[in-house]
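Undergrad: sharing a sequence plus its predicted fold:
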Amino acid sequence: MLGRIERLNVSADVKALLRDLARITLRVGEAVVSIGRKIIDFAFELVKSYPSTTFGLATGLIVGTLVAGIPLLGPLLGPILTPLLSAFGLTLGALEDLKDGGVRRRIDALERSVATVLANA
């Protein structure tokens, strides 16, 4: 986990924040759950499984933030355009991921693993 964080192409401050998040734990009865690691694992898996969706959302957020920074018009347009551009980027990315067959590949892998288990039973 920490090795994956260290290999990210981000600033040292972001890496430090991610390491702090990874250390967060939650006590449930007698068990201790590493909730921070679960969140980071989920985020890595999401980016790995749906790269176009993640890129589309990030692009929409960045463009919306840039529009919000325009003098005079930014404060008026930013709150309206940022969510719209984010949703638009998310939608285009999700459509691209569906066309790419990322979901289909995961279903095929699941089918193969179930078939292997059934064949060995």
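TA: Ah, there it is. Numbers count the residues shown, from 1 in each chain.
Undergrad: going forward, measure contacts between C-alpha atoms and count neighbours the same way
TA: Fine.
Undergrad: with adjacent residues omitted, what lies nearest to residue 46?
TA: In this structure, residue 46 finds its nearest non-sequential neighbour in residue 54, 7.9 Å apart by CA to CA, 6 or more residues apart in numbering.
Undergrad: for the one you found, what is the enclosing helix or strand?
TA: Element membership for residue 54, per DSSP states H and E: helix 51-68.
Undergrad: okay, one more to line up with it:
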Amino acid sequence: MDERIDKKNLTLEEALERIQTAPPLRKVKAFLDQTDLSADLKALLYDVAKITVKVGEVIVAVGRRVLQIAMTLVHKFPHSTLGLIVATILSTILSVITAGAGPTVLGIVVAFQKLMYLLGIGAGVVEDIRQNAMKEAMDRVAVEFGVLGPTIQE
């Protein structure tokens, strides 16, 4: 995903070829087995990896490519990941502190937790965008998968 993609020059065949560069299911499973994720989350991600779409006569491994892109983005955009982690930690602490509170307080806590997630992720994304890396990566993803959708003839 490092090379630049020019939308006007990417054909359907090229897009399918790029999507098919995703690792095989056995490698995805081996990668997931090495993580510290819960067994339920590993099973869910493995199910996502098995998602395929038929384009003409070609079976496209969309799920494996989505997971590959997600793993790349986590490494490429540490600010967004850090923002999410900090928001999760603060949300957990707030939940523990207010565990015995009444329903009104819990409603406020839930709203505040959502706001923390938005601010945490938002701050990370803003920093990643400031470095222009997020926009370039999302442009590449949009081009790669956009070719598979309907197009408007000019």
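TA: Looks like it came in fine. It should be emphasised that the depicted structure is a prediction, and the values quoted were computed from it without experimental measurement.
Undergrad: can you pull the TM-score for these?
TA: The pair, once superposed, lands on a TM-score of 0.65 when counted by TM-score structural alignment, normalised by the length of structure 1; 102 aligned residues with a CA RMSD of 2.7 Å.
Undergrad: in the helix holding residue 54 of structure 1, which residues are buried?
TA: 51-61, 63-65, 67-68 (16 or more other CA atoms under 10 Å).
Undergrad: just checking, what packs against it?
TA: Other elements packing on helix 51-68 of structure 1 under the criterion 3 or more CA pairs under 8 Å, 6 or more residues apart in numbering; DSSP states H and E are helix 74-100.
Undergrad: from the buried residues of helix 51-68 of structure 1, which single one is nearest residue 43 of structure 1?
TA: residue 54 (10.0 Å; CA to CA).
Undergrad: so which residue is dead centre in structure 2?
TA: residue 70 (4.2 Å; CA atoms, centre = their mean).
Undergrad: distance check, it against residue 140 of structure 2.
TA: 13 Å (CA to CA, to the nearest Å).
Undergrad: mind giving me the packing neighbours of the helix or strand encompassing residue 104 of structure 2?
TA: Using DSSP H and E, residue 104 of structure 2 sits in helix 103-130. Packing contacts for helix 103-130 of structure 2, counted by 3+ CA pairs under 8 Å, 6+ apart, involve helix 78-97, helix 133-146.
Undergrad: for the ones you listed, which one sits closest to residue 42 of structure 2?
TA: helix 78-97 (18.9 Å).
Undergrad: no further questions, thank you.
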